[in-house]
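>>> fold the stuff below for me.
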Amino acid sequence: MDAVPEELKTLLEREKIRACIALVARGEDRRDADLLKAGYWPDSTVDFGVFQGDFDEYLAWVVPGSSAVPVTQHFLGQSVINSQGTAALMETHVMSYHRIVMGDEERDVTIGGRYLDRMEERGGDWRIAKRTMLYDWFQDFGRSADWSNGLMGAPFSAGHYAGRAVGDYSATFFGK
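Below is the predicted model of the structure:
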């Protein structure tokens, strides 16, 4: 019977860790500094291969982000969490979509890989202390769809349906 509260505590901690990872993905997609600050410890480090640095450098790299990447979306897959007291080692599968402005056209690309995160619990909060990105695959899908025409030949009834990294309808939805 005493094991149940410990199991429940473990489940709650794992959910806090997963919620943190989802928060960071939204923060990157929306280029939202407040969400990213809530997901990383101020003394954290990141290594994406194409960028390495401390949290302040990472934040300046992600927010406001590149105008050449007007849309991003991160899909999170399964996570393996190896808890070690107030720390946890975690691997999360990720697919990221990026609309890239390349001269006079926009292209859709997708990257598949895994986040390797060292999570730390401090004062009841779980956040990323160190992130390393591993890349498993890349796909260039070619020219992006023209959303000004709606979807599958049907026009949108309002202008807020197409997503953007900054300033799309989700900001209004969440009251930002």
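>>> drop to CA atoms for contacts and neighbour counts, all remaining ones
OK.
>>> longest single helix anywhere in this protein?
Selection of the longest helix in the chain by residue count, based on DSSP state H, yields helix 3-30.
>>> spatially central, which residue of the protein would that be?
Note on the chain: the residue nearest the mean C-alpha position is residue 25, at 1.7 Å, using C-alpha atoms, centre = their mean.
>>> I'd like the distance between that one and residue 173.
Separation of residue 25 from residue 173 (C-alpha to C-alpha, to the nearest Å) stands at 17 Å.
>>> with residue 26 instead?
14 Å.
>>> please say which of these two ends up with more neighbours.
Under the neighbour definition other C-alpha atoms under 10 Å, residue 26 and residue 173 were set side by side, and residue 26 has more, 19 against 8.
>>> quick one more, to check against the first:
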Amino acid sequence: MSINADTDSATDTDDLRYVVDQARIRDCVVRLARGEDRRDADLISSAYWPEATDDHGVFVGALNEYLDWVVPGAEAISVTLHTLGQSLIDIQGAQASVETHVTAYHRIDLGEQEHDIVIGGRYLDRFTRRGREWRIEHRTMLYDWLRDFGESVDWSQGVLGMPFVGNHYVGRSTGDHSVTFFAG
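Here you go, the predicted model:
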């Protein structure tokens, strides 16, 4: 750090702004992943600017079209879980380029049986700050790997040979217990 008090003050302010901006960007990425896992249009929308676009490779379009595609989601995909890894955040004024690693689990009904499939990839997000709020202008999904683990476990039997004592322990894209938990 510089010994000059004026420089330190400006640097401290800039550093604090940078840390706060990074936290707001990460919060937005996490909110979006939760919204996608719960098929919650409000959470998803809160992460994008209204005129935003999305490119998942298998879908390309505007935010309203993306919402129609992902909410309520494909009937064949009963569970999703997006686990986020590190984010590289490059902030340039009111713009930011963000790469976030993601491991996405999907339980997919293939007709005769459900399969557990995991995709590894990265989100490339172009963020814009308006006032104090950061949201996504454009997202591109990059796919790095995919693994089909075969037939899904039958959760109706519990876990490790022990039955569940209630019906709220298994995650679902809709009707998940965590929604009730956060509702208070």
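>>> translate the residue nearest to the centre of the first structure into the numbering of the second structure.
For residue 25 of the first structure, the equivalent position in the second structure is taken to be residue 33, counting by TM-score structural alignment.
>>> excluding sequence neighbours, find me the nearest residue to that match.
Counting by C-alpha to C-alpha, 6 or more residues apart in numbering, residue 82 is the residue found nearest to residue 33 of the second structure once chain neighbours are left out, at 5.9 Å.
>>> same question for residue 89 of the second structure.
Nearest non-adjacent residue to residue 89 of the second structure (C-alpha to C-alpha, 6+ apart): residue 98, at 4.6 Å.
>>> repeat for residue 38 of the second structure
Of all residues beyond its chain neighbours, the one nearest residue 38 of the second structure is residue 173 (4.8 Å), with distances taken as C-alpha to C-alpha, 6+ apart.
>>> map that neighbour across to the first structure for me.
Under the alignment defined by TM-score structural alignment, residue 173 of the second structure corresponds to residue 165 in the first structure.
>>> ok, now which ones touch that match?
If a contact means C-alpha atoms under 8 Å, 6 or more residues apart in numbering, then residue 165 of the first structure has 29-31, 69-72 as its contacts.
>>> can you put the residues you listed in CSV and add neighbour count and distance to residue 134 of the first structure?
Formatted as CSV, those follow (neighbours: other C-alpha atoms under 10 Å; distance: C-alpha to C-alpha, whole Å):
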residue, neighbour count, distance to residue 134 of the first structure
29, 23, 19
30, 27, 22
31, 23, 21
69, 17, 21
70, 18, 23
71, 20, 22
72, 23, 18
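>>> that older thread, the residue nearest to the centre of the first structure and residue 102 of the first structure, how far apart?
Counting by C-alpha to C-alpha, the gap from residue 25 of the first structure to residue 102 of the first structure is 24 Å.
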